[in-house]
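[1] What shape does this take:
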Amino acid sequence: MDPIDARSAEILDQIDGGAPAIETREERTRRRITALLERAAAWGRDADVERAVTAVDLALSEDPNSALAQKLIHRNRETIMTAFQSFLGDLQRTPSLARPLHELGSAPISPRAAFLLSRVDGTLSLDEILDVSGMPRLEAYRYLCQLFLRGILR
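    Prediction:
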């Protein structure tokens, strides 16, 4: 099982444990994003950066086309960026593949994450990969964190 999926399911079970029996989609979006980002901030303070980043990733995935979700994400951008930056650590370090590319065929990698992965050549630092990605910083941080969490990068 994908390590992100396992951790995500555990976190969502916690978040939804006390959820109202009946709630609108908008209420669910607000409740989940707010709770996920509050937990991400708390886990970040406790140096549990893997759980913090997973909670942020879940918040970013929660009803992404909703205006409310976008507003909540924008309002909490600092919390999100702090979680990603804490997880990634020193941006001057050079990431490398944790497994050979031919073993990644079944890995759940999005096209954007695959693009970032293609920039990992053993010479570029994380900061340089972020610069050449052409993606907004938050998006590039998110996909780099996913690659590390899945054990694809080290």
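[2] going forward, measure contacts between C-alpha atoms and count neighbours the same way
    Will do.
[3] Find the centremost residue of this protein, please.
    With distances taken as CA atoms, centre = their mean, the chain has D57 as the residue nearest its mean C-alpha position (3.5 Å).
[4] Nearest residue to that one in space, please, no chain neighbours.
    R142 (7.1 Å; CA to CA, 6 or more residues apart in numbering).
[5] mind listing what's buried in the top helix by length along the chain?
    Assignment by DSSP state H gives helix 25-45 as the longest helix of the chain. Of all the residues in helix 25-45, those buried under the rule 16 or more other CA atoms under 10 Å are 28-41, 43-44.
[6] what's the closest of the residues you listed to I11?
    Proximity of the buried residues of helix 25-45 to I11 (CA to CA) peaks at L36, which lies at 8.3 Å.
[7] Might one say that R112 is in contact with Y141?
    No. With contacts counted by CA atoms under 8 Å, R112 stays clear of Y141, the gap being 11.2 Å.
[8] which one of these two has more residues nearby?
    Higher neighbour count among R112 and Y141: Y141, with 22 against 15, using other CA atoms under 10 Å.
[9] Pull the residues that contact the host helix or strand of the more buried one.
    Per DSSP states H and E, Y141 falls inside helix 137-149. Helix 137-149 is touched from outside by 3-4, 50, 53, 57, 81, 84-85, 87-88, 109, 112-113, 116-117, 130, 133, 153-154, with contacts defined as CA atoms under 8 Å, 6 or more residues apart in numbering.
[10] and this one, so I can compare the two:
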Amino acid sequence: MAEGDGDDSKPPRRRRASSSDSIPLPASSGRITTELVGPMLRLPDESHDGFQVPADPEDLTLRRPSRVSEPPADVSSIPPAPPQSGALGLVERSSITSSGLDFVAEMRERFDLDDFTGALRAAELLLGRDPENEEAHRVSETCRERLQQLYIARLGSLQARAQVVVKPSEIRWLGLDHRAGFLLSRIDGTHTVEELLAVSGMPALETLKTLVDLLLAEAIRLD
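    Now for the predicted structure:
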């Protein structure tokens, strides 16, 4: 066999690809710079958290209030109330004219119940309206006599001698009025109840009542 024929039976030898090691690098100072070329990226909008609500342009506008308070009406412009007439007016007039009759009924009722203090008060009110009322005069005199008897019985006797037992520093805590204070200043342990009626300068009934009040307040004692 010829020598040329023997060579044709072997596969042809392939050329090896050049590796990156064999590619010549350009001379540089040791830094490699990469240039990025392409479209600019758009960042997404900021998302709101669960507690933030985007503002609505309509909410930022000033709105006219639905109701506007009106200024108060002038008092002088309010017309006066019409006078009462009819049944209501009759009731008002009858209550005024019958007040004297009410005093009479109250005086009689309290006197029948032996409430001489209340009956005397009603009689005095009736006399202030009708000074010539004989029944009021009679009830007034009777009530005064009954009350004087009750006060004297409470004090014991007109000959009993009153003596102050409260300390001078404690008198102001008794809450006495000027009449009781004046009567208390007249009590020195030597005057009897009858003498105090003469020097008190007050009506006998009022003096007896004041002495009873001082006795109940434990400001005086009677011997």
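[11] TM value for the aligned chains?
    Scored against TM-score structural alignment, normalised by the length of the first structure, the superposed chains reach a TM-score of 0.58; 113 aligned residues with a CA RMSD of 2.9 Å.
[12] centre of the chain versus the longest helix of the first structure, how much separation?
    Relative to its parent chain, helix 25-45 of the first structure has a centroid offset of 14 Å by CA atoms, centre = their mean, to the nearest Å.
[13] Please work out the angle formed by the directions of the helix or strand just after it and helix 25-45.
    On the C-terminal side of helix 25-45 of the first structure, the nearest following helix or strand under DSSP H and E is helix 49-61. Put simply, helix 49-61 of the first structure runs at 160 degrees to helix 25-45, going by axes from the mean of the first three to the mean of the last three CA atoms, to 10 degrees.
[14] What is helix 49-61 of the first structure packed up against?
    For helix 49-61 of the first structure, the packing partners by 3 or more CA pairs under 8 Å, 6 or more residues apart in numbering; DSSP states H and E come out as helix 3-16, helix 25-45, helix 77-88, helix 137-149.
[15] Can you get me a residue count around whatever residue of the first structure lines up with P168 of the second structure?
    Under the alignment (TM-score structural alignment), P168 of the second structure maps onto L101 of the first structure. When counting by other CA under 10 Å, one arrives at 11 neighbours for L101 of the first structure.
[16] Look up how far F115 of the first structure lies from L101 of the first structure.
    13 Å (CA to CA, to the nearest Å).
[17] Then A67 of the first structure?
    28 Å.
[18] Over to R32 of the first structure?
    R32 of the first structure is 30 Å from F115 of the first structure, by CA to CA.
[19] With E103 of the first structure instead?
    E103 of the first structure is 17 Å from F115 of the first structure, by CA to CA.
[20] Neighbour count for those two, which is higher?
    Legend: neighbour count by other CA under 10 Å for E103 of the first structure and F115, higher for F115 (13 against 9).
[21] Please pull up the equivalent of the more buried one in the second structure.
    Superposed on the second structure with TM-score structural alignment, F115 of the first structure falls opposite F182.
[22] Nearest residue to that match in space, please, no chain neighbours.
    Here the residue nearest F182 of the second structure, using CA to CA, 6+ apart, is S200, at 7.9 Å.
[23] Map that neighbour onto the first structure.
    Aligned partner of S200 of the second structure by TM-score structural alignment: S133.
[24] In JSON lines, list the helices and strands packed on helix 49-61 of the first structure along with distance to P95 of the first structure.
    Below are those laid out as JSON lines (distance: least, CA to CA, whole Å):
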{"stretch": "helix 3-16", "distance to P95 of the first structure": "19"}
{"stretch": "helix 25-45", "distance to P95 of the first structure": "22"}
{"stretch": "helix 77-88", "distance to P95 of the first structure": "10"}
{"stretch": "helix 137-149", "distance to P95 of the first structure": "9"}
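[25] what's the closest of those to G122 of the first structure?
    G122 of the first structure sits nearest to helix 137-149 of all these, at 14.9 Å, using CA to CA.
[26] For that closest one, what is the distance to the chain centroid?
    Centroid separation for helix 137-149 of the first structure versus its chain: 6 Å, with CA atoms, centre = their mean.
[27] Quick check: buried residues in it?
    Neighbour-count burial for helix 137-149 of the first structure flags E139, A140, Y141, R142, Y143, L144, C145, Q146, L147, F148, L149 (criterion: 16+ other CA under 10 Å).
[28] After superposing, tell me the mean distance of that helix to the second structure.
    For helix 137-149 of the first structure, the mean deviation from the second structure after alignment is 1.2 Å (mean CA distance after the TM-score superposition for the first structure).
[29] in terms of contact count, name the helices or strands touching the helix or strand hosting E195 of the second structure.
    When elements are assigned from DSSP H and E, E195 of the second structure belongs to helix 193-199. Applying 3+ CA pairs under 8 Å, 6+ apart, we find helix 193-199 of the second structure packed against helix 204-216.
[30] residues near V164 of the second structure, how many?
    By the criterion of other CA under 10 Å, V164 of the second structure has 19 neighbours.
[31] Much appreciated, bye for now.
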